[in-house]
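A.B. asks: Got a sequence here, can you build the structure:
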Amino acid sequence: MKEIRGNVIVGQSGGPTAVINSSLVGVYKTAKDRGAKIVYGMLHGIQGLLENRVVDLSEHIKSDLDIELLKRTPSSYLGSCRYKLPEIHEDQEIYRKIFKILEDMEIEYFFYIGGNDSMDTIKKLSDYSILNGSRIRFMGVPKTIDNDLAATDHTPGYGSAAKYIGSITKEVIRDGLVYDQQNVTLIEIMGRNAGWLTGAAALAKCEDCEGPDMIFLPEIAFDIEEFMKKVAELHKRKKSVVAAISEGIRVEDGRYVCELTDNVDYVDAFGHRQLTGAARYLAGRIARETGCKTRAIEFSSLQRCASHMVSRVDITEAYQVGGAAVKAAFEGETGKMVILKRISDDPYICVTDIYDVHKIANIEKKVPREWINEAGDYVTEEFISYIRPLIQAELTPIMADGLPRHLYCKDHTK
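C.D. replies: All right, here's what the predicted structure looks like:
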């Protein structure tokens, strides 16, 4: 006989991914299968919870078709937020409010799907829970295309973003060969302090594509003058030059390259400055100094919402970490995050485990220096071997009238 559990609540936070809703489905279905009475969803994360904006997910996920559609739906179905909880000693009133809401809803299990900042939320809530004798269990479910969460081998969302980046980079390289003239294409890829996404451009290098000529990650200081010399050298032997750069590349004095242009200076609640414009700046400089045709292409949010090109490995693991979080919480764990542990590359085998969220929150995992070549303008074979298993296989979209069909939550737009 299935044990009857208390109520569950789940939220999504931070930047979305193409597979974040697969984790939501993993939490929902596993919790219902294991006896949860009601599985609530927070609309716009912890910020929405503070405003009592919640939904009963059983009213939204009503069939197996809904489950399959939701797995294939990009962005955060419940809506997201970038809301930073204060330190417990700074403002206990906000914690009392959150816990009063949770107690009124008879919540016993709290799940938060997100990245570094979201794990900071889980850390603070679980700490307050312990300090005040609450029975609520708090678990983090990993998510981020940036792949910069500590402890886990990789994060759900990264594999699909990498698959998109590798695929579109191949197409951009092919397009650069159309005209019989010198040109430079600069591809700007997300990545503030860690170059996991930008390094994925190297996947374009294969038997039918020579790949990008240069790849620059934020882990290595960017020398603009040296970059200009490399472009000139490449043009001596080829017409089309393609370079992939991280949005977060910095010059030696620590300034972002994008700060050298007139980009909008937006800073979120966690102190993260919006980065954009590095490719435009470099393309403009090349055009001015050489007269060469240039293009700046920003993949921007496209790399995190391309659900038509998800990796089956990625979407499966996203579902698994959601389910593993429920299993751990129902067995009494709290203040933990589910991690992925790679057992083997060939064949690729990866399992789930749990890890203390205090050792994960606010810690960025960067690309190892040995996975970047000595010149600092490309990644090594070790990097490519690490990433390749994560992009394998596909999950066909469910099509309607020639376009992918998604599951849409109207509530979070009200």
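
A.B. asks: alpha carbons only for contacts and neighbour counts from here, please
C.D. replies: OK.

A.B. asks: Please enumerate the strands of the stretch 201-350 of the chain.
C.D. replies: Using DSSP state E, counting those that start in this stretch, the strands of the stretch 201-350 of the chain run over 214-216, 240-246, 293-298, 336-345, 348-356.

A.B. asks: got these as TSV, with distance to residue 139 columns?
C.D. replies: As requested, those are exported to TSV (distance: least, C-alpha to C-alpha, whole Å):
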stretch	distance to residue 139
strand 214-216	35
strand 240-246	31
strand 293-298	34
strand 336-345	5
strand 348-356	9
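
A.B. asks: So which residues of this protein form helices?
C.D. replies: For the chain, the helices defined by DSSP state H occupy 20-33, 45-50, 64-71, 92-104, 116-131, 158-175, 196-199, 224-235, 278-290, 302-305, 312-330, 381-387.

A.B. asks: Go through those helices and pick out the most buried.
C.D. replies: helix 196-199 (a mean of 28; mean count of other C-alpha atoms under 10 Å).

A.B. asks: rewinding a little: in a markdown table, list the helices of the chain along with distance to residue 341.
C.D. replies: What follows is those, written out as a markdown table (distance: least, C-alpha to C-alpha, whole Å):
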| stretch | distance to residue 341 |
| --- | --- |
| helix 20-33 | 17 |
| helix 45-50 | 27 |
| helix 64-71 | 23 |
| helix 92-104 | 32 |
| helix 116-131 | 18 |
| helix 158-175 | 15 |
| helix 196-199 | 18 |
| helix 224-235 | 37 |
| helix 278-290 | 35 |
| helix 302-305 | 23 |
| helix 312-330 | 11 |
| helix 381-387 | 13 |
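
A.B. asks: quick revisit: so which of the strands of the stretch 201-350 of the chain is the most packed in?
C.D. replies: strand 240-246 (a mean of 25).

A.B. asks: name the helices or strands packed onto it?
C.D. replies: If you count contacts as 3 or more C-alpha pairs under 8 Å, 6 or more residues apart in numbering; DSSP states H and E, strand 240-246 packs onto strand 183-189, helix 196-199, strand 214-216, helix 224-235.

A.B. asks: For residue 346, which of these is the nearest?
C.D. replies: helix 196-199 (21.1 Å; C-alpha to C-alpha).

A.B. asks: For that closest one, which helices and strands make contact with it?
C.D. replies: Counting by 3+ C-alpha pairs under 8 Å, 6+ apart, helix 196-199 packs on helix 158-175, strand 214-216, strand 240-246.

A.B. asks: Which residue comes closest to residue 388 once chain neighbours are left out?
C.D. replies: Leaving aside its sequence neighbours, residue 388 sits nearest to residue 203 (C-alpha to C-alpha, 6 or more residues apart in numbering; 7.7 Å).

A.B. asks: so that neighbour sits right up against residue 384, yeah?
C.D. replies: Yes: with contact defined as C-alpha atoms under 8 Å, residue 203 reaches residue 384; the gap is 6.9 Å.

A.B. asks: here's the other one to compare against:
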Amino acid sequence: MGKNAIVGQSGGPTSVINASLAGVFESCKSRGADIVYGMCNGVAGLLEERVVDLSPLLTDDLDIELLKRTPSSFLGSCRYKLPDWHTDEAVYKKLFAILEKLDIGCFFYIGGNDSMDTIGKLAEYGECIQSDIRFMGVPKTIDNDLMVTDHTPGYGSAAKYIGVVMKEIIRDATVYGTKYVTVVEIMGRNAGWLTAAAALAKSDDCEGVDMICLPEVPFHVEHFIEKVRVMQEKKPSIVIAVSEGVKLEDGRYVCELADDVHAVDAFGHKALTGTARYLANVVARNLDTKTRCIELSTLQRCAGHLTSRTDITEAYQVGGAAVKAAFEGVTGQMVALKRISNSPYQCTTELHPISEVANLEKKVPLSWMNEDHTQMTEDFLAYARPLIQAELTPLYIAGLPHHIYMKPQK
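C.D. replies: The predicted structure follows:
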């Protein structure tokens, strides 16, 4: 086995993805890796041989602490889809030649569904050519839609941000006492875990959101308007949390009813935006009320000042667990989180074959919604609340959080 290790970050960032990077780096060094390389912009950068030795960049405990508390991807990211090696082997030959030149023994990829697809393909090709490189997946996604894991690092902090912001929006939306409908668009293509987190806002000091719309439930525009009308007969100010990925019964995204242009990425995913704007306009045209649309957008995944300590801790742990497994000879697996109990909250790690994760999606159980699919039940809240607990305050300098970032490499 090679003496060195390499790690990359892929897909959409989170506020704790760098904690996983810190976990991989420190565990690799403690287990004797000579060099821990970082891929600049994931596999796409590796194909261009853009790699860095992480040791000169992370020199002491303060650097590691800053890395844990810095949002987004320290190494940069990519959305690069590896071809099927049975039909296009050239890319794989190039990648494995680069890994051999770097004397790589362990390869770690921090990401979501598409990143696990990459790990699966590399592990399968490595087995075919009898390579001794170990390939391990480290879970990450605010979408919380990875199979086999109880939840994904990144989700807890995004859920915490959504819960906090929804409380603040609700307070602001009720100041005038006049008719007002506020539609808040929350990320989530096919799984509504993030939008469901809006339910966390309800507490003894907040009445909570009035309606939650998940992509798991077919959306009817006319029914939506009627529900808003009925709600406003009881209270003038309505706040609605809607997933960007809500779909009509025919499979079209609601945002496609607007005139926005929706680009497609390397994995065929259509960029979703404009759902809240479209629905706010529809309500304004059909009801006697003012409306407002709010897109939380990338703030959900980069709000480092509102990270959950639980989330950062678990993100670091899954990185370390992946290294432990790889150094013990495991390959083609992803580290998953296994919940032992809610109260007190206890969670451990376990391993699952990549084939159980890649290109699959975990949806919100409809049993965790009320009968008319407008609110989350106590089952969901019991699941989500432990994930948002405690804080890891940023290091503030001159009144602003201090981050660590990788300066452009020659």
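
A.B. asks: What value does the TM-score take for this pair?
C.D. replies: The TM-score (TM-score structural alignment, normalised by the length of the second structure) is 0.99; 410 aligned residues with a C-alpha RMSD of 1.0 Å.

A.B. asks: if we can go back for a sec, out of the helices of the first structure, the one nearest residue 362 of the first structure is which?
C.D. replies: When the helices of the first structure are compared by C-alpha to C-alpha, helix 116-131 sits nearest residue 362 of the first structure, at 5.4 Å.

A.B. asks: ok so, going back, export the helices and strands packed on strand 240-246 of the first structure to TSV and append columns for distance to residue 57 of the first structure.
C.D. replies: Putting these into TSV (distance: least, C-alpha to C-alpha, whole Å) gives the following:
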stretch	distance to residue 57 of the first structure
strand 183-189	34
helix 196-199	32
strand 214-216	43
helix 224-235	51
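
A.B. asks: can you tell which of these is closest to residue 22 of the first structure?
C.D. replies: Nearest to residue 22 of the first structure, of all these, is helix 196-199, at 20.6 Å by C-alpha to C-alpha.

A.B. asks: In the second structure, point out the residues matching that closest one.
C.D. replies: Using TM-score structural alignment, the residues of the second structure aligned to helix 196-199 of the first structure are 193-196.

A.B. asks: Identify the residue nearest the aligned partner of residue 386 of the second structure in the first structure in space, chain neighbours excluded?
C.D. replies: Under the alignment (TM-score structural alignment), residue 386 of the second structure pairs with residue 389 of the first structure. Once flanking residues are discounted, residue 389 of the first structure sits nearest to residue 348: 6.4 Å by C-alpha to C-alpha, 6+ apart.

A.B. asks: shouldn't the one you found be in contact with residue 391?
C.D. replies: No: using C-alpha under 8 Å, residue 348 of the first structure is not in contact with residue 391; the gap is 11.4 Å.

A.B. asks: counterpart of the residue nearest to residue 389 of the first structure in the second structure?
C.D. replies: So residue 348 of the first structure corresponds to residue 345, using TM-score structural alignment.

A.B. asks: Can you tell me how far its match is from residue 197 of the second structure?
C.D. replies: 18 Å (C-alpha to C-alpha, to the nearest Å).

A.B. asks: and if you look at residue 69 of the second structure?
C.D. replies: Distance from residue 69 of the second structure to residue 197 of the second structure, by C-alpha to C-alpha: 22 Å.

A.B. asks: again, but for residue 129 of the second structure
C.D. replies: Taken as C-alpha to C-alpha, the span from residue 129 of the second structure to residue 197 of the second structure is 45 Å.

A.B. asks: Neighbour count: the two, which is higher?
C.D. replies: residue 197 (27 against 10; other C-alpha atoms under 10 Å).

A.B. asks: what lines up against residue 404 of the second structure once you look at the first structure?
C.D. replies: Aligned partner of residue 404 of the second structure by TM-score structural alignment: residue 407.

A.B. asks: That match: neighbour count?
C.D. replies: Close neighbours of residue 407 of the first structure, defined as other C-alpha under 10 Å, add up to 19.

A.B. asks: what does residue 136 of the second structure give?
C.D. replies: For residue 136 of the second structure, using other C-alpha under 10 Å, the count is 32.

A.B. asks: I figured residue 353 of the first structure hits residue 342, correct?
C.D. replies: No: Residue 353 of the first structure is beyond contact range of residue 342, at 10.6 Å (criterion: C-alpha under 8 Å).

A.B. asks: Which position in the first structure pairs with residue 92 of the second structure?
C.D. replies: In the first structure, residue 92 of the second structure lands on residue 95 (TM-score structural alignment).

A.B. asks: how much distance is there from stretch 265-272 of the second structure to the middle of the chain?
C.D. replies: Put simply, stretch 265-272 of the second structure sits 16 Å off its chain's centre (C-alpha atoms, centre = their mean, to the nearest Å).

A.B. asks: list the buried ones in that stretch?
C.D. replies: residue 272 (16 or more other C-alpha atoms under 10 Å).

A.B. asks: so it matches what in the first structure?
C.D. replies: Against the first structure, stretch 265-272 of the second structure falls on residues 268-275 (TM-score structural alignment).

A.B. asks: List of residues touching the matching stretch?
C.D. replies: 82-84, 117, 192, 247-248, 258, 263-267 (C-alpha atoms under 8 Å, 6 or more residues apart in numbering).

A.B. asks: Kindly report the same for stretch 170-184 of the second structure.
C.D. replies: 206, 208-209, 232, 236-242, 276-277, 279-280, 288-296.

A.B. asks: against the first structure, where does that stretch fall?
C.D. replies: Taking TM-score structural alignment, stretch 170-184 of the second structure hits residues 173-187 over in the first structure.

A.B. asks: quick one: buried residues of the matching stretch?
C.D. replies: In stretch 173-187 of the first structure, counting by 16+ other C-alpha under 10 Å, buried: 173, 176, 182, 183, 184, 185, 186, 187.

A.B. asks: gap between it and the chain center?
C.D. replies: The answer for stretch 173-187 of the first structure is 29 Å, by C-alpha atoms, centre = their mean.

A.B. asks: go on, stretch 222-239 of the second structure?
C.D. replies: Worked out by C-alpha atoms, centre = their mean, stretch 222-239 of the second structure lies 31 Å from the chain centre.

A.B. asks: And for stretch 263-271 of the first structure?
C.D. replies: Worked out by C-alpha atoms, centre = their mean, stretch 263-271 of the first structure lies 18 Å from the chain centre.

A.B. asks: Kindly report the same for stretch 217-228 of the first structure.
C.D. replies: A distance of 25 Å separates the centroid of the chain from that of stretch 217-228 of the first structure, by C-alpha atoms, centre = their mean.

A.B. asks: Thanks again, I'm all set now.
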